[in-house]
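Peer 1: here are the coordinates; sequence isn't available:
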């Protein structure tokens, strides 16, 4: 199952970098891959888990977002080092490291994780289309198949243009939510206390379920595959250690800056859910429709401003779904090429992935007669699955980046090993506990 080509060959080593300028100029030339990775940390899956977490449990789960974001920065920095130091992406490294049967199992899990990610994108986009244009959910889900043609059109302009488009959409989402949280007037002291750990996150099954959904939506498996490949788009010298070291330095800075923005947006989502819904009948609140309606009918805003606020929210949701479509497609290509060395036309790869994602959504809509609540429940379950699939991505990442033969001087430091193995063990234990508790209640 060894890959015989460069990772994402069409963009590998195609974006020039500033090699002689000041540090700030060099950083600017490396900014971009982190934007595409950050998209996965603020997709519709994050929206629903963060908003439901805020609606049901107030600001308690801000600590989980903080912890997840710090862990994400560490893990993404590991993928950066892997991609630049070895020239392999994580899928290629995994297929080289494991025997063929085991690598095949890991490939299937990676593909399922990408489908779960795509489910969130489809649901988010379909709901946004319904909110903006009153398009039925099942029609909106089918319309999202056309995303493939939009992506193919954008990719014709080059990878740097894709990064710029994604950056503009992220900035748009950030501005919208800063404004909307300001209007929602959250309790600042309670919000700050939410960044402190609480034992109820572990002891309360309902909180744990949402917490794992937040982890699954924050640290996403496909992002680890994605980042290890797209950092290789920059034109650093592949044969010089000092050039690789500089590329790693600036790529990690890019990653941390963009993930910092994603952290802020995720906190804003949870704070918005808590400020508007906490203390109410939270079992019936915290979804996209609830937030849209609450903004639309907010007494402090008035009819006109309420309509503007709710429309901005729906536009941000649609932008988020489209952003995630771009990165999900690229990650799917990396996984398929890296694990089984199979290259498909981008449009065919996208149609297959999107078709597999739409199927459970359509079945859910038919069975539950177009229930909006059931759609949002399916989205939360998709994020919990991502959390369960995460260790199958983290273990190969840890083993590969700690292999001196592969990494050379860029091998993991001791503290990185401690943190990554702790994440793997803790997350696995929590997942087993959650599955056991869920079956006990059936």
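Peer 2: Arrived safely, thanks for sending. Nothing here was measured: the structure is a model prediction, and the numbers come from that model. Residues are numbered from 1 along each chain as shown.

Peer 1: When you work out contacts or count neighbours from here on, use the C-alpha atoms and nothing else.
Peer 2: OK.

Peer 1: Can you give the distance from the biggest helix by length in the chain to the centre of its chain?
Peer 2: Scanning the chain for the longest helix, with DSSP state H as the assignment, gives helix 302-340. Centroid separation for helix 302-340 versus its chain: 10 Å, with Cα atoms, centre = their mean, to the nearest Å.

Peer 1: Stretch 354-368 too?
Peer 2: Taking Cα atoms, centre = their mean, one finds stretch 354-368 lying 21 Å from the centre of the chain it belongs to.

Peer 1: Comparison target below:
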């Protein structure tokens, strides 16, 4: 079964596993409760933009045999500009992922608590939640296998199960398929929905995925012969991730219009309306989303540091291992102590949103570079689409910055 699944999915699964995390599920839930299916168009456009950018990233990895960080170091020649760029990328993504990791692990804990709530133990008068530590240990052993194939297999199984959980939940709620189609094609923008639209885009087009994808395609394939396979892999896996996000919006749109603060609120509302199975499906899906994002965020941080600092090392090198271990440890630490990671995550989201257009511009510059890409450089049409995405990312960047600091 797993062998058959791996023949259809590859590195694109890492990208889908990364952006379908607790943050995305929560944002999609809020979008569904507040605005019904009106904002599904924003998800569709975000997914299409993600597929385009991730395909460019994968092409860089396969054609140049360099990860995105290394390619950027090659394109940006000025030593001062190069140092500033690498510093900003490392701070925004590596430290940002440390903040996200706390949210990912807390999200996995929250999903598990929907199924089994009693995860606290008393030690010397203190109450400690052991589940973050257990999740951290599980993720540690998966990543410590140091095998792309084994990690890929784990992610494929989790992503497929997560997808089935959310799709089944959406079907159980008996949605209006006419409203679903209207949400895709009518581009409705209800009042006070701009913040949610920005959040949808920001949690789907993730900068660190661009670095991750350019690295892991080299683990799966060797050279330009795999370009077609990589293109289909990205479209299928990321498209599946988009369907999961839409399923969450659809399920949430069937709930009474109420304040939704977490997945627990959604699960508790689902149970009396659609039965206990809907609650458990949602809880498992959220748990799986937390696990997959925990794995990919830690791994992506290590790849970013490796490329941006010019480390000529393998994944088995202590520097690489201790990077993802450090990110994982920080996530477990903050989650175990019950420290609310929301402020850290907000800072990480702002820094990533500001960084995204600049990463996208450099990505376009690299895939348009004749010397690096040869006959596989961008066509004028690919550049035109890329420029439109960059302009949209700039809009997102400025809006995110001003909305964060004006609140």
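Peer 2: Everything's here; your move. Quantities reported herein were computed from a predicted structural model and do not represent experimental measurements.

Peer 1: what residue of the first structure matches up with residue 17 of the second structure?
Peer 2: For residue 17 of the second structure, the aligned position in the first structure is occupied by residue 39, per TM-score structural alignment.

Peer 1: cool, and residue 227 of the second structure?
Peer 2: Aligned against the first structure by TM-score structural alignment, residue 227 of the second structure finds its counterpart in residue 248.

Peer 1: And the strand or helix carrying its match, what does it pack against?
Peer 2: In this assignment (DSSP states H and E), residue 248 of the first structure forms part of helix 241-277. Contact analysis of helix 241-277 of the first structure by 3 or more Cα pairs under 8 Å, 6 or more residues apart in numbering; DSSP states H and E lists helix 23-30, helix 33-39, helix 44-57, helix 62-86, helix 159-184, helix 288-296 as its packing neighbours.

Peer 1: same for the second one, what does it pack against?
Peer 2: So the one you mean is helix 33-39 of the first structure. Packing contacts for helix 33-39 of the first structure, counted by 3+ Cα pairs under 8 Å, 6+ apart, involve helix 159-184, helix 221-230, helix 241-277, helix 302-340.

Peer 1: Enumerate every residue touching residue 22 of the second structure.
Peer 2: Applying Cα atoms under 8 Å, 6 or more residues apart in numbering, one finds that residue 22 of the second structure lies in contact with 103, 104, 107, 108, 286, 289, 290.

Peer 1: any idea what sits nearest the last one, other than its immediate chain neighbours?
Peer 2: The reference is to residue 290 of the second structure. Across the structure, with Cα to Cα, 6 or more residues apart in numbering as the measure, the residue nearest residue 290 of the second structure apart from its sequence neighbours is residue 108 (4.2 Å).

Peer 1: So what's the residue count around that neighbour?
Peer 2: Residue 108 of the second structure has 28 neighbouring residues, counting by other Cα atoms under 10 Å.

Peer 1: check contacts around it.
Peer 2: If you count contacts by Cα under 8 Å, 6+ apart, residue 108 of the second structure has them with 22, 135, 286, 287, 288, 289, 290, 291.

Peer 1: Quick check: nearest residue in space to the first one, chain neighbours excluded?
Peer 2: Meaning residue 22 of the second structure. Among residues not flanking residue 22 of the second structure along the chain, residue 107 sits closest, at 5.2 Å (Cα to Cα, 6+ apart).

Peer 1: Quick check, that neighbour in contact with residue 286.
Peer 2: Yes - taking Cα atoms under 8 Å as the definition, residue 107 of the second structure is a contact partner of residue 286 at 6.9 Å.

Peer 1: Name the residues contacting each of these two.
Peer 2: Taking Cα under 8 Å, 6+ apart as the contact rule, residue 107 of the second structure and residue 286 both touch 21, 22.

Peer 1: mind checking the SS state of the equivalent of residue 396 of the second structure over in the first structure?
Peer 2: For residue 396 of the second structure, the equivalent position in the first structure is taken to be residue 430, counting by TM-score structural alignment. The three-state label for residue 430 of the first structure, taken from DSSP: H, G, I helix; E, B strand; the rest coil, comes out as helix.

Peer 1: picking that back up, adding distance to residue 329 of the first structure, write the helices and strands packed on helix 241-277 of the first structure out as TSV.
Peer 2: Compiled in TSV, these are given as follows (distance: least, Cα to Cα, whole Å):
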stretch	distance to residue 329 of the first structure
helix 23-30	22
helix 33-39	11
helix 44-57	16
helix 62-86	19
helix 159-184	13
helix 288-296	24
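
Peer 1: Pick the most buried one from those.
Peer 2: Neighbour counts (mean count of other Cα atoms under 10 Å) averaged over each of those peak at helix 44-57, with a mean of 29.
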